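Novice: have a look at this prediction, sequence included:
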Amino acid sequence: MLTICRKASGTVTALLALSAPAFAHPHVFAEARLDVVVNGDQVEALRHLWRFDDLFSSTVLIEFDRNKNLELDQGELQEVAGVVHESLAEFNYFQIVTANGKDVAMQAPAELIADFTDNQLIILFESLPKEPIPLEGTVAFGVYDPTFYTAIDFTEDEYMAVENLPPGCSRQVIRPDPEEAIAQNQETLTEAFFNDPAGNDLSKIFATTLEITCDANG
């Protein structure tokens, strides 16, 4: 759940509430781009760009436009970026990385950059792996909100890109079929699953992922 919370003048500005229970469908939408940067035979960094929907963006504008000039100046944008940075820390910034099926830990990004273009909020950041990620077997990358409140959408396969893909490696974008995903996970989709206040993996089931597969003999 993408949450922007900020104490101001003794009140808490909550654009999206972290403490709210999981919802059955997303309430905030963002179109995204992911660039996986490869250096030699290792993953060096992930570069993210999220462009939020008009409704959420207008809410951000109203909440953070301190001087009421109907735009976000640099100081206001820095405040937005700082609040988002803090709010998403416990959700690993909506990113998941696995190497041959095992989770890979990522460092928290040093900072987030906020922009406001064509009446839409844009968030950019770069994250680095905590330990080197060798390109061996299959390394997968996904971006999703574990509470299913925010939908992160890669509208084109090209928006999940790899820089410096080495010989012997291939890139593939995986888009799960919703009906098949539900059928395959039917046993876990219980009432308790949906009512878990800590969130669930529903959005992970439907998340678009990028896979880099490398031949050991390549």
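Specialist: Received it, and whenever you're ready, just let me know what you need. Nothing here was measured: the structure is a model prediction, and the numbers come from that model.

Novice: going forward, measure contacts and count neighbours with C-alpha atoms only.
Specialist: Fine.

Novice: would you map the strands across this protein?
Specialist: 5-8, 11-14, 28-39, 42-52, 95-99, 102-104, 112-117, 120-127, 133-134, 137-143, 150-153, 160-163, 169-174, 209-214 (DSSP state E).

Novice: which one of those lies closest to Gly82?
Specialist: strand 112-117 (7.0 Å; CA to CA).

Novice: can I assume Ile122 is in contact with His48?
Specialist: No. Counting by CA atoms under 8 Å, Ile122 stays clear of His48, with 10.2 Å between them.

Novice: how much space is there between the closest residue to Asp115 other than its chain neighbours and Thr13?
Specialist: Spatial nearest neighbour of Asp115, excluding adjacent residues (CA to CA, 6 or more residues apart in numbering): Ile122 at 5.0 Å. Separation of Ile122 from Thr13 (CA to CA, to the nearest Å) stands at 19 Å.

Novice: now do Phe91
Specialist: Separation of Phe91 from Thr13 (CA to CA): 20 Å.

Novice: could you do Phe52 as well?
Specialist: For Phe52, the distance to Thr13 - CA to CA - is 19 Å.

Novice: more neighbours: which of these two?
Specialist: When neighbours are counted by other CA atoms under 10 Å, Phe52 and Thr13 differ, and Phe52 comes out ahead with 23 against 15.

Novice: take a look at this one as well, against the first:
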Amino acid sequence: MKKILHRLFITMSLLVMLSAEPALAHPHSFISMKTQIIAGQGQITALQMRWIMDEITSADLLYDAGEAKPDSPVWKRLAAEVMANVLTQHYFTEFWHNGEKVKFAARPSAYSLSREGHQAVLEFTLPLARPQPLAGQRYLFSTFDPSYFVDMSYENDNEVLLPDELKGACKVAVKTPKPDAAVQAFALSLDKADAPPEEMALGKQFAQQVTLQCQ
């Protein structure tokens, strides 16, 4: 019951899910993502992320927000709580260049939480610790929950956006992995009380990989 994502997403209503009827398999929560690549002067500087939570995951947050207006301190407090939890896992994101991890800034440059119908939406700008050159370079990044308790995914390539100035020189592609049958069967066997071995990195095996390739 003390899985990683229970702690990290406690403000995102996973307690409701833990008390609900047992689910059939991992994952138990879903986040649809959109990412805007931020660049300037020939360098990538940040990723602007938008996470849309499923209705069950959103329930507690929206209940706590009540009828508060978008600019209310209530939304700012909830956003700070959620963002603090995301930060403990380095934004749930890995960013790679030439086989080495690119570091992120310790804090987002901006973040907010809002409501869209029955869903909560977290938006934040994730700066790289240092801007990275784009010309002739290839970058890879993935966003995932290591335990695979939460499925974090893009619907298609169009959910990763390039700024207009890069569209002629860079391309993005989203690759969805196909874990082997044994890994899929293991994931299906887990219920809410189970956590996969940490060293297995189950979530990473299901994580989509975004490639940014520039001329």
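Specialist: Noted; the coordinates are in hand. Predicted, not measured: the structure shown is a model, and the values here were computed from it.

Novice: for the residue nearest the centre of the second structure, what are its contacts?
Specialist: In the second structure, the residue lying closest to the centroid (CA atoms, centre = their mean) is Thr143, at 4.7 Å. Listed by CA atoms under 8 Å, 6 or more residues apart in numbering, the contact partners of Thr143 of the second structure are Tyr91, Phe92, Thr93, Glu94, Met152, Ser153, Ala207, Gln208.

Novice: identify, from those residues, the entry nearest to Ala201 of the second structure.
Specialist: Closest to Ala201 of the second structure out of those is Ala207 (10.2 Å), distances taken as CA to CA.

Novice: so who does the closest residue to the closest one other than its chain neighbours touch?
Specialist: Of all residues not flanking Ala207 of the second structure in the chain, Phe144 sits nearest, at 5.7 Å (CA to CA, 6+ apart). Contact analysis of Phe144 of the second structure by CA under 8 Å, 6+ apart lists Phe92, Thr93, Val150, Asp151, Met152, Ser153, Gly203, Lys204, Ala207.

Novice: from these, keep the buried residues only.
Specialist: Val150, Asp151, Met152, Ser153, Gly203, Lys204, Ala207 (16 or more other CA atoms under 10 Å).

Novice: how near is the nearest residue to the first one once chain neighbours are set aside to Asp64 of the second structure?
Specialist: By the measure of CA to CA, 6+ apart, the closest residue to Val150 of the second structure outside its immediate chain neighbours is Ser29, 4.6 Å from it. Using CA to CA, one obtains 19 Å as the distance from Ser29 of the second structure to Asp64 of the second structure.

Novice: what about the two, which has more around it?
Specialist: Applying other CA under 10 Å to Ser29 of the second structure and Asp64 shows that Ser29 carries more neighbours, namely 20 against 13.

Novice: biggest helix in the first structure by residues?
Specialist: helix 74-87 (DSSP state H).

Novice: now that helix: buried residues?
Specialist: Glu76, Leu77, Gln78, Glu79, Val80, Ala81, Gly82, Val83, Val84, His85, Glu86, Ser87.

Novice: any chance of these in JSON lines, plus distance to Met1 of the first structure?
Specialist: Below are the buried residues of helix 74-87 of the first structure laid out as JSON lines (distance: CA to CA, whole Å):
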{"residue": "Glu76", "distance to Met1 of the first structure": "22"}
{"residue": "Leu77", "distance to Met1 of the first structure": "20"}
{"residue": "Gln78", "distance to Met1 of the first structure": "21"}
{"residue": "Glu79", "distance to Met1 of the first structure": "19"}
{"residue": "Val80", "distance to Met1 of the first structure": "16"}
{"residue": "Ala81", "distance to Met1 of the first structure": "16"}
{"residue": "Gly82", "distance to Met1 of the first structure": "17"}
{"residue": "Val83", "distance to Met1 of the first structure": "14"}
{"residue": "Val84", "distance to Met1 of the first structure": "11"}
{"residue": "His85", "distance to Met1 of the first structure": "13"}
{"residue": "Glu86", "distance to Met1 of the first structure": "13"}
{"residue": "Ser87", "distance to Met1 of the first structure": "9"}
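
Novice: what separation do you get for Gln215 of the second structure and Arg138 of the second structure?
Specialist: Distance of Gln215 of the second structure to Arg138 of the second structure, given as CA to CA: 9 Å.

Novice: over to Phe95 of the second structure?
Specialist: From Phe95 of the second structure to Arg138 of the second structure the distance is 11 Å (CA to CA).

Novice: residues contacting Leu121 of the first structure?
Specialist: Arg51, Phe52, Asp53, Ser57, Val60, Ala114, Asp115.

Novice: swap that for Leu14 of the second structure, sorry
Specialist: For Leu14 of the second structure, the contact set (CA under 8 Å, 6+ apart) comprises His6, Thr57.
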